[in-house]
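Participant: predicted model and sequence below, questions to follow.
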Amino acid sequence: MTEIPVIKKENGIWSLFVDGKPFTMLSAELHNSSASSTEYMEQQVWPYLRGLNVNSVLLPVYWEMIETVRGEFDFSLVDQLIRQARRERVKLGILWFGLWKNGISSYVPAWMKQDQETYFRARDREGAAMDVISPFCQAAVHADAAAFGRLMEHLREIDGEEHTVILVQVENEIGLLGSDMDYSEVAREEYQKEIPQSIAALYDKSGTWREAFQEEAPEVFMEYTYVSAVEKIAYTGKTQYPLPMYVNAWIEKFPWRPGGYPSGGPIARFLPLWKALAPHISACVPDIYTANTKEVCREYAGEENPLLIPEHRRDRKNISALLYAIGKYQALCFSPFGAEDFMMPLEQRTGIANPVVMKILNIDMKAWQCDGTGEWLGCAYQLLGKALDTIYRYRTKGKVHSFIRENEYEKGVVLSLAACDVRIDYLDSGEDTPKAAGIILEGEENELYMIGVSCRYGILAKKEEHRKLGILEYSEGVFEEDQYIRKRILNGDERYCMMILDNPQLQYIKWYWYE
C-alpha cells in the first residue's frame, strides 16, 4: 500500500508529503457551485484552469447532494470529479460543505432543514431564529460526523492507492455571523455552567463562562463549542481515512467584533485553543482577502501550525503574496478563490462581484478583480512549479530568503546572506500590478538565484569585507529537474541595473572578488 498523504514537520520545516515526497499545492479554489455539475466542470472550469499551470484544485463536496435521503449516500458526483482530476493530472483538496459554510447552514440536506425541532436553530440576542443550525445541537453534529465519515470511507475505497485527494477542509469559515453567541435555550443553559476542565487548564481560570472571561465570555464560549463539534467530525472522518484535515478562518478584521466576523471560528487569537482541543485537525488556516498578507501569514505560521492559504484575493497582486508565503513560511498551499474566472472571457464569468455580497462578506471590491490575473498567475505557477525541488533542497540548509513590500512607504530592504548582502529596491506598482516580492535562494559558493517581481537589486559585500565584488554571470532562466537552465545572458546595460519588472522571473547571479 502506498503512503497516505500527511502533514508533518521535518528538521523544523512543515511539509505536505504526497507519496513520500514534499508537495506544495499551487492551486485554484473553485466558486462554491462549480463542482455541483460535472458537465459545468467540463465546459466552464477545466478548460480555463489549464493555462494557470495549477498542480491541484480545491473544490467543494456538498452534504445536501450526497445524502438527499437520510442514511442513503450517493457518491457518483464525487467519483466523476476525481476521474476528471486524474485526467487533468492534478491533485484535489476537498472542501466539506457540511453543517456550516460562512457561518450559515445552507448546505445541509433538505430533511435536516425541514426538521427544525430535532435540528434546532441558533438564535440571536433578541431570540430570533438565525439561518444556522446551532452548534449545540448534538443531533446535527452527530449526523454531520456520520456523513463525513462515510465520505472519507468512500475516498479510501476509491482513492486509497492513487491519492488524487490529498487533504480535506472540514466545514468552511465556521462561526456565528451576526451575533456574538448563540442565545438558544440549550446554549443559555450551557453558558451558565462552570467552564470545562480543558478550558480551565488552558487559560488558568475557573467559574462560569462569564466569571472566567468577563466581556470576552461569549466569544470564548463559542470557540469551545465549535472546536468541540469540529473535532468530533474530524475524528470520525480520520477513523475511516486519515488524510490531512484543516479548518479555514474568516479572519478577524474591522469592525473587530465577534458576529461581524463569525464568532467561534479559528481566528489567530484562538489558535492555542484550537491546537489544544482539536488534535485531529492538522492546521488552522486563513482566508486572505485583505492587503496585509505579511501580518496574516505571521499570525498563522508557527511552531505548532503550518501555513496554508486555501483562499486568497483575486487581483494581480496575489503573485506577490504567493512568492512571499512560499519563500518565508514554506506555505503548503496557495489558492486564489474562483480561479476559473481568471482565463475566462468577461462575458462568461459567473463570479462577478456583487457590491451587496461584498459588503456582507466585508471584502474590498479590489480584492475581487481578476482582469489579467490569469496570465500572471500562470507564469508564476509555472516558474515556481519547476523551482520547487530546488527550493525544498535549499530550505533544509536555511538558504531560502523572502521579501514583500507591505505598503507604499517601504522603499526596500537589505537581506543578509552568508557571503554577501542583497539590497532590494522596491519598484512602484500600480493598482493592477504586483507589489515587490520575491524569493532568494542562496546557492553554492558566491552564487544566488532570485525569483521575484517588481524589484531592483544589487549584490553587496559584507560590511567588514575589504575586497570588491564583481559579477561573473548575470542571466535569466528556469529550473528543470533541480537544475538551472540558462536562457539569456544579461550584460552591458542590463548588468548596470539588475531588476525584474511586472512579470515574475528567475535570475541567476555568480560573483567574484577582486582587489
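Facilitator: Yep, it's here.
Participant: alpha carbons only for contacts and neighbour counts from here, please
Facilitator: Will do.
Participant: run the chain-centre distance for the lengthiest strand in the chain.
Facilitator: Longest strand in the chain by number of residues (criterion: DSSP state E): strand 468-480. Computed by Cα atoms, centre = their mean, to the nearest Å, the separation of strand 468-480 from the middle of its chain amounts to 33 Å.
Participant: give the buried residues for that strand.
Facilitator: Within strand 468-480, the residues that count as buried by 16 or more other Cα atoms under 10 Å are 469, 473-479.
Participant: okay if I get these as CSV plus distance to Glu340?
Facilitator: Shown next, in CSV, are those (distance: Cα to Cα, whole Å):
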residue, distance to Glu340
Leu469, 47
Glu473, 40
Tyr474, 37
Ser475, 34
Glu476, 30
Gly477, 28
Val478, 26
Phe479, 27
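Participant: for those residues, which one is nearest Glu157?
Facilitator: Phe479 (37.1 Å; Cα to Cα).
Participant: how close does the closest one get to Tyr191?
Facilitator: 57 Å (Cα to Cα, to the nearest Å).
Participant: and here is the other one:
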Amino acid sequence: MLNRIKPVFKQAGLLLCALSLSGQAVFAADKPASAAMPHLSLEHGATQLIVDGAPFLVRGGELENSSASSADYLQELWPRLQAMHLNTVLAPAYWELIEPQEGHFDFSSIDHLVATARQHRMKLVLLWFGSWKNSMSSYAPAWVKRDQARFPRAARTDGSGLEILSALSQANLDADTRSFTALMQHLKDTDAHEHTVLMVQVENEVGMLPEARDHSAAANAAFAAPVPARLIDYLAAHKDALAPPLRQAWQAHGYKTGASWAATFGESPQTDELFNAWSEASYTGKVAASGKAVYPLPMFVNAALMRPGKLPGQYPSGGPLPQVFDVWKAAAPALDFLAPDLYFPNFVEWANKYAQPGHAFFIPETGRVSAADMAANAFYAFASLQAMGFSPYAPEFLSAEEAATLGEAYRVIEQLSPLLLANQGTGKLVGIRTPAAFDGTVDLSPQQVAFDPYRFDVHFKQLPGISVGAKEEAELPGAHGGLIVRLGADEFIVAGTGMILTFASKDPANPIAGIESIQEGRFEKGTWIAGRTINGDDSNQGRELRLPSGKFGVFRVRLYRYH
C-alpha cells in the first residue's frame, strides 16, 4: 500500500535541494533507494540529525496518546498540523494494535500513519508504546495482560502486584523484543526507500511507581546478588565523571566490587533507584539493540522529570534522569541519547542537564505553558543547546489562538533553519531565554551576549526614556526569548519576542557601538527578503532594537563603532 501512495513531484531535484536546505521534509519519487538512512552525526561541534544526506531540524509535535489509534480521527488532524508549520509528527506505535494475537502482526495502523504523513509532506518519529508507557503497562496486548503467570508483574513491598511488567522477566523481554523487532523489520521493508520515519523512541517514560523498585521474588534475588560486573566496570572506567550522588554513594562504601546492591551503595531509596534503573535500562537496551540489528534508525528514551524534594517512587524511579545517566549509558549502549519530557517552568535549568557536550539533544515532549513560551523555549533550545528538534505535546488540542502563535514561531524557525543548522556549535549562534524557577518565578535581569568586539545587552523590561527623571517601566508583556546569529563582522540576524536589545563596543579605539541599519524581513529558501527599514521612533532614535511582545519577528542588524 505504501508504495502506491508516493508523492510525485515534477521537479524532484530542485525540490530536494530547496527543502533540505530549509530543514523541511524531503520527498522525491526518484530518490535512490541507496540514499543513506537517517542517522546522527557530529557536525562543527553539534550532534545533528542527518536525513537524506542533509542536516534536518525537527519542528515537531507529539500527538496525544490516542490520536493515532484511529485512521479516521488521524485524517482530520493533518491540516491542523500543517497549518502550525510542523515538519515532523511524533506518534505512538501501539503494541496492543500491532500484535493483537501472539505472533500475528497487524501493521495497518503504522501503514496508515506513514502513508498519510507522506501525503502531507511530514516526517515521523515513532514512539514504541510497548512494555511501559508512563511507568505502566497499559499498552501491552490482552494476551500479555491476562497471563500473569507467564508474564509476571512488578510487586510492591507487601507482595501485591502492579500494572507494570517486571523488567526481571525473560518472558516479558522476549515478547516485547519480538514485537518491536517485527516493527523495525516492517519499517525496513516499507520505508527504507522513503525515510519517512526518522527516529524511534523505545518505551515511554519508564520508571517505577509508587515504590522505588520492583519487590517481586526475582527482583529481590537480583538485588541481593552482586552488582553486575558490567556496571561496575563502567563505573570504574568513568569514576571521575560520574554523577556526584552515584560516585559519593559508591565511594562511601569503599568502591566495592562483587557485593550486593545494598553493600555496594548503601541501603536507601537512592540505591533502590539505581537497581531499578539498571533493570529497566538493561531491558530497554536489549529491545533497542534487537530492533537496531534489523533496521538501525537512531533510538532514544524519554524521561519523566522529578519535582523538588521528591523521593524515588514519588517520581518514576530509575527513569533516564541525571542522577542515573551513568547507569543508563552502561546498561543500554544501543540507545543513542536520553531525552527530557520538559513540562516544568524551569525549562532552562532542566534543558541544560540533558544538553551535554558531544551528545544529541532532543525534546520529544513539552507543554503546560503558553504557546508563546513554548516557542521562546524552542528558539533557546535550537540556538544555545544545539537541539535537533523540539516537540510540544498534543498540538492538535491547542486553541485556535495558541495554534496560530505556535505556527507563527515555527514559520520563523522554518525560515531560519539553514542558518541554525549551519551555525549550531560554531559560536556564531546564541539563544536567549528568561530563566525561571520551579515555582514559576521568572528572572528578568538583563542578559549580555558577546560577539567581539560587540556586546549585546538584552532587556526584558521597558528601558527608561532619555528625558531627565525618566524611570524604567514594567516588564514587557508575554513571553521573552529569541536568538542571535552572526552573519559577518558587523552584521547579525536577531529573531524572537518580548526583548529590547542595546549595543556596546569592546574596542578601546572605538568604544561606542551604533546602529547602522535595522531591516525587518524574512528568509525565502535561504535568501533574505527585506521588509521595513526600522528607525526613528521604532528604534528609540537609533538606540535600540525592539522585538515586539506577542509576535515573532526577524531582523537584520548592522552595527558600527565610533568614539
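Facilitator: All right, it came through fine. Since we're looking at a predicted model, the values are computed, not measured.
Participant: TM between them?
Facilitator: For this chain pair, the superposition-based TM-score is 0.91 by TM-score structural alignment, normalised by the length of structure 1; 487 aligned residues with a Cα RMSD of 1.8 Å.
Participant: related to what we said a few turns ago, the longest strand of structure 1 aligns to what range in structure 2?
Facilitator: Here strand 468-480 of structure 1 aligns to structure 2 at residues 512-524, judged by TM-score structural alignment.
Participant: what's the mean deviation for the matching stretch versus structure 1?
Facilitator: Following the fit onto structure 1, the mean deviation recorded for stretch 512-524 of structure 2 is 1.8 Å by mean Cα distance after the TM-score superposition for structure 1.
Participant: hang on, Phe342 of structure 1 packs against Pro336?
Facilitator: No - using Cα atoms under 8 Å, Phe342 of structure 1 is not in contact with Pro336, being 9.8 Å away.
Participant: after the helix or strand hosting Ala236 of structure 2, next one along is what?
Facilitator: Using DSSP states H and E, Ala236 of structure 2 sits in helix 229-237. As assigned by DSSP H and E, the chain's next helix or strand after helix 229-237 of structure 2 is helix 244-252.
Participant: geometric centre of structure 2: which residue is closest?
Facilitator: Ile363 (1.4 Å; Cα atoms, centre = their mean).
Participant: look up the closest residue to that one, ignoring the ones flanking it.
Facilitator: Phe390 (4.9 Å; Cα to Cα, 6 or more residues apart in numbering).
Participant: residue in structure 1 paired with that neighbour?
Facilitator: Match for Phe390 of structure 2 (TM-score structural alignment): Phe334.
Participant: ok, that match touching Ser27?
Facilitator: Yes - with contact defined as Cα under 8 Å, Phe334 of structure 1 reaches Ser27; the gap is 5.8 Å.
Participant: got the contact list for the match of strand 468-480 of structure 1?
Facilitator: 412, 415-416, 454, 503-505, 528-535, 542-545, 553-563 (Cα atoms under 8 Å, 6 or more residues apart in numbering).
Participant: repeat that for 7 Å
Facilitator: 415, 503-505, 528-534, 542, 554-563 (Cα atoms under 7 Å, 6 or more residues apart in numbering).
Participant: stretch 483-493 of structure 1 too?
Facilitator: 474-479.
Participant: let's see it at 10 Å
Facilitator: 386-387, 389-390, 449, 471-479, 495-498, 506-509 (Cα atoms under 10 Å, 6 or more residues apart in numbering).
Participant: equivalent analysis for stretch 183-193 of structure 1, please.
Facilitator: 120-130, 134-137, 181-182, 207-211, 217-218, 221-222, 225.
Participant: re the thing from before, which element is the match of Phe390 of structure 2 on?
Facilitator: Phe334 of structure 1 belongs to strand 333-336, assigned by DSSP H and E.
Participant: would you map the strands across the stretch 351-500 of structure 2?
Facilitator: Taking DSSP state E, counting those that start in this stretch as the criterion, the stretch 351-500 of structure 2 contains strands spanning 362-366, 389-392, 429-433, 447-451, 454-459, 481-486, 491-497, 499-505.
Participant: just send those strands back as CSV, with distance to Trp350 of structure 2 too.
Facilitator: Output for these, formatted as CSV (distance: least, Cα to Cα, whole Å):
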stretch, distance to Trp350 of structure 2
strand 362-366, 11
strand 389-392, 14
strand 429-433, 13
strand 447-451, 19
strand 454-459, 22
strand 481-486, 17
strand 491-497, 21
strand 499-505, 23
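Participant: quick one: map Asp326 of structure 2 onto structure 1.
Facilitator: Using TM-score structural alignment, Asp326 of structure 2 sits opposite Pro272 in structure 1.
Participant: confirm for me that its match is in contact with Ala283.
Facilitator: No - using Cα atoms under 10 Å, Pro272 of structure 1 makes no contact with Ala283, being 11.5 Å away.
Participant: chain neighbours aside, what residue packs nearest to Leu81 of structure 1?
Facilitator: The nearest residue in space to Leu81 of structure 1 (Cα to Cα, 6+ apart) is Thr38, at 6.8 Å.
Participant: which residue in structure 2 aligns with the one you found?
Facilitator: Checking TM-score structural alignment: Thr38 of structure 1 goes with Ala71.
Participant: list the contacts for its match?
Facilitator: Here Ala71 of structure 2 is in contact with 108-110, 112-113, 116 (criterion: Cα under 10 Å, 6+ apart).
Participant: quick revisit: identify the contacts common to Pro272 and Ala283 of structure 1.
Facilitator: With Cα under 10 Å, 6+ apart as the test, Pro272 of structure 1 and Ala283 both reach 266, 304-305.
Participant: so which of those wins on neighbours?
Facilitator: If you count neighbours using other Cα atoms under 10 Å, the busiest of the shared contacts of Pro272 and Ala283 of structure 1 is Pro266, which has 29 neighbours.
Participant: perfect, I'm done here.
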